[in-house]
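>>> fold the following for me, if possible:
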Amino acid sequence: MTSLTPSKITVNGERLWQSLMDLAEIGAYHDERTGLRGVNRLALTDADAAGRRQVIAWMEQAGLAVRIDQMGNIYGRREGTDPTAAPVLTGSHIDSVATAGAFDGCLGVLGGIEVIRILNERGITTRRPIEVGIFTEEEGVRFGTAMLGSAVAAGRLTVEYAHALTDRDGRTLGGELARTGFDGPVEVRLVAPHAYVECHIEQGPVLAEHGVEIGVVTGVQGISWQEITIHGRAAHAGTTPTHLRADAGLAAAQIIVHLRSLVDSGDYGDLRATVGHLIVHPDLTNIVPARAEMTVDLRNPDDAQMARAEEALAAFLHDLEGSQPGLSRTTRRMARTAYVPFDDGVQKVIAQAADDHDLAHVSLLSGAGHDAQEIAALCPSAMIFVRGEYDGISHNPREYSTPEACTHGIDVLATTLLRLANQG
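Below is the predicted model:
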């Protein structure tokens, strides 16, 4: 470390923005509902592979040494002056949902690379190495488990379990890693970094409501994903009396209404419940559905209240089976993560960096899941939130954060990483 190390860093906002826009061209599509250009880069599709190759090229141009692990997680490393020191890790993901915008996950990855560029251009060295990571299948929409790559890297899930997961077409994650060329040779379990910091768009309205640019994230609420399949009996819509039906579609609707009643009751804390996927079979106008497949997403910042809500749902499903003769159901756990508090010390470094950049900030809990909650099991971790427009809408082509807001967030990230990387 040199005595010329600055107390804070500002990044090249125009270059950062251009990187975001260039990556958004990979997997771009025209969204008919909004009339806007969106992004579709599901994990380990051809579009995701093309995005990965582009970001690897940017990493290498920035002088980072790139490695790929057995989960396809990608790390770019900038060495520090102490080769024995644990690195400071930053990053996020570049896979998307099918109807995404340009910022979710990508800001954290490309912002990390922009930090490296600025350090290089200014000739700034750090005691500790700095690494920029890209985690595989953070969204969980293709293989059914969110934060998958980071969960394996942190040791919560095994690589064997992850490789065997299948998408709706029966393709395995392990097979898709091999097909796209991202079945890396490096051991997936991360050696504990010194710290982890992730910069991400907020995906909510809190920062805009408070009129501030920066969120210091205190933790991530618990998340429960289940897949429920209701088995009924197909029947003619006109000739089958109502009392003789085993209507899987009706049962699915009853589950949705019951979930809302759990939320509205107030008996389960700050519970949120969503059925984001629902399909009936045979999906014909004049046939009573024989089967309904649906997902249930529960969120709660209180683990005990989450468990009570899950128990209430399970009891309702049990009773539902007896409500119509011939009705049955199966459930499959897709994901379950507990509430994760972030490190107070890293939060303080972020808050001080925001102050030093004259950026107002608030502390807030994340309602969405992030790779940071997995890496928090290995090392002190926290997150920086950047304000979004249009009530913070995300997973949608309308997702938008201004160039100024993105630059401010990465300025805070850069200063935070610099300070953590020079800690003893």
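
>>> going by C-alpha atoms from here, please, whenever you check contacts or count neighbours.
Will do.

>>> how about Ala360, what does it touch?
212-214, 354 (C-alpha atoms under 8 Å, 6 or more residues apart in numbering).

>>> and the helices in this protein, which stretches?
All helices of the chain, identified by DSSP state H, fall at 13-24, 46-61, 106-121, 148-153, 159-164, 173-180, 206-210, 248-265, 303-321, 344-356, 371-375, 403-421.

>>> one more to line up against the first:
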Amino acid sequence: MADFEGMWRDLAPVGRSASSGGYFRQPWLSAELELRAWFREAAAERGLDLEEDPFGNLVAWWHPAARDTGADRVLTGSHLDSVLDGGAFDGPLGVVSAFAAIDLLRERGVLPARSLGVAAFVEEEGSRFGRACLGSRLAVGTASWDDARELTDRDGVRLGDVVEGAADGARSTLLDGVGSYVELHVEQGRGLVDRDAAVGVGGGIWPHGRFRYDVAGRADHAGTTRMEDRADPMLTYAMTVLAANKQARLTGARSTFGRVEVRPNGTNAVPSHVTAWLDARAESDEALAALVAGIERQAVDRAERDGTSLTVTAESVSRAVTFDVRLRDRVATALAPGGTAPVLPTQAGHDAGVLQEAGLPSAMLFVRNPTGVSHAPQETAATADCLAGVQALADVLAGLVR
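Now for the predicted structure:
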């Protein structure tokens, strides 16, 4: 188990901001590339066979002595990238714990009857090219490479110019033969804190989506243009933010405008255009649709009063996910034989949700986060809880590979 702490120390400085303490590990940039190199080294040190698909997803395979037939392989892992100025644990905890779980299984003398893989899915956060869980979506085929390769980052760099991708409609074969996926992740809330438990089980994922709001107005002089003569898109945007907040509070949902771009972005000019991104989440598909429709309706009404125009584009929408019940119960039983393991819903999206939606039975383990903060430098987990997570993951995997 000491390997977990050693691996965690190795990763701690990679991509960390000296000023905020947060992490900048965007896909195919220096910090994330360093983590990918670390992944390859960790696989080589353990004698695991490395496989990479055309989109940059990685799997390190532990094959049994007598090679399996390729069916019902077991996969675990998570992702290595982060949001902008994010926390250390979201993603890498699952990858490090997966390698540590293999170490622990070997210490126990477990001889797998089927292959066990450690996955690192790329661009899970969507922090560079704007599509959450893009790597896993490409791996299962629910995202098209023809569309994905045209995505650009904030500097205008095309995804297709960064990664090779699949030529002539070829697909990823990385998940061929995989029969189950178990992802360990730091909890992104305080459910386990409230239950006084170190590790819990994921029950399902709320539906969620990202929506781009383009508000067009008329650029003008900030000093000479009377307030009543303006067509100011910033006013429409500001009132939409307030509407989104109110709608979510009234329904127990989540809505966040966390990114905005303004043109021409001058202090002494009325802007001509505002582009903003809404992240919306609710407990059911119907509740999400109602939330988004309500926000858009209020935004349109405000635009009419402001003399601006509004276009709303759904960039990605993920339906509600219920994890495979048999696998979930198996994980819960391994975690607490008496049946007392906490089962938690999550409002955050994960690669496990993408794989489950694509028909691959998936489950999640959550490790307690005492602050409850995530996607920020304050995200944390105690070493003892992380080690408990490794033990739990190893117990689950042992049952699946035998």
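
>>> quick TM-score on the pair, please.
Put the two chains on top of each other and the TM-score (TM-score structural alignment, normalised by the length of the second structure) is 0.93; 397 aligned residues with a C-alpha RMSD of 2.1 Å.

>>> rewinding a little: any chance of the helices of the first structure in TSV, with distance to Val186 of the first structure too?
Formatted as TSV, the helices of the first structure follow (distance: least, C-alpha to C-alpha, whole Å):
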stretch	distance to Val186 of the first structure
helix 13-24	26
helix 46-61	16
helix 106-121	20
helix 148-153	11
helix 159-164	12
helix 173-180	13
helix 206-210	39
helix 248-265	43
helix 303-321	35
helix 344-356	28
helix 371-375	18
helix 403-421	24
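
>>> for the equivalent of Ala314 of the second structure over in the first structure, which non-adjacent residue is spatially closest?
Matched to the first structure by TM-score structural alignment, Ala314 of the second structure sits across from Arg333. Using C-alpha to C-alpha, 6 or more residues apart in numbering and skipping the chain neighbours, the partner closest in space to Arg333 of the first structure is Gln226 (4.7 Å).

>>> quick one: map the one you found onto the second structure.
Per TM-score structural alignment, Gln226 of the first structure is aligned with Phe211.

>>> return the member of the contacts of Ala360 of the first structure nearest to Cys106 of the first structure.
Ile214 (17.2 Å; C-alpha to C-alpha).

>>> now do the contacts for the equivalent of that closest one over in the second structure.
Structural correspondence for Ile214 of the first structure with respect to the second structure (TM-score structural alignment): Val199. Applying C-alpha under 8 Å, 6+ apart to Val199 of the second structure gives the contacts 192, 335, 341-342, 365-368, 385, 388-389, 392.

>>> in CSV: the residues you listed, plus distance to Ile295 of the second structure and neighbour count.
Converted to CSV, these look like this (distance: C-alpha to C-alpha, whole Å; neighbours: other C-alpha atoms under 10 Å):
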residue, distance to Ile295 of the second structure, neighbour count
Leu192, 32, 23
Leu335, 41, 24
Ala341, 38, 20
Pro342, 34, 20
Leu365, 34, 27
Phe366, 32, 25
Val367, 34, 29
Arg368, 33, 29
Asp385, 40, 17
Ala388, 42, 17
Gly389, 39, 28
Ala392, 42, 22
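
>>> show me the contacts for the alignment partner in the second structure of Arg245 of the first structure.
Using TM-score structural alignment, the equivalent of Arg245 of the first structure in the second structure is Arg230. Taking C-alpha under 8 Å, 6+ apart, we find Arg230 of the second structure in contact with 218, 220, 270, 306-307.

>>> one more: Ala252 of the first structure?
Residues near Ala252 of the first structure by C-alpha under 8 Å, 6+ apart: 230, 292, 294.

>>> state the distance from the nearest residue to the second one once chain neighbours are set aside to Thr242 of the first structure.
What that stands for is Ala292 of the first structure. Nearest residue to Ala292 of the first structure, sequence neighbours excluded (C-alpha to C-alpha, 6+ apart): Val280, at 4.3 Å. Val280 of the first structure sits 18 Å away from Thr242 of the first structure, going by C-alpha to C-alpha, to the nearest Å.

>>> equivalent analysis for Asn286 of the first structure, please.
Counting by C-alpha to C-alpha, the gap from Asn286 of the first structure to Thr242 of the first structure is 14 Å.

>>> ok, Met306 of the first structure next?
36 Å.

>>> neighbour count for the two, which is higher?
Each of Met306 of the first structure and Thr242 has its neighbours counted (other C-alpha atoms under 10 Å); Met306 has more, 25 against 10.

>>> what residues of stretch 103-111 of the first structure count as buried?
103-111 (16 or more other C-alpha atoms under 10 Å).

>>> actually stretch 307-321 of the second structure, sorry about that
Buried-residue list, stretch 307-321 of the second structure, by 16+ other C-alpha under 10 Å: 307-310, 312, 317-321.
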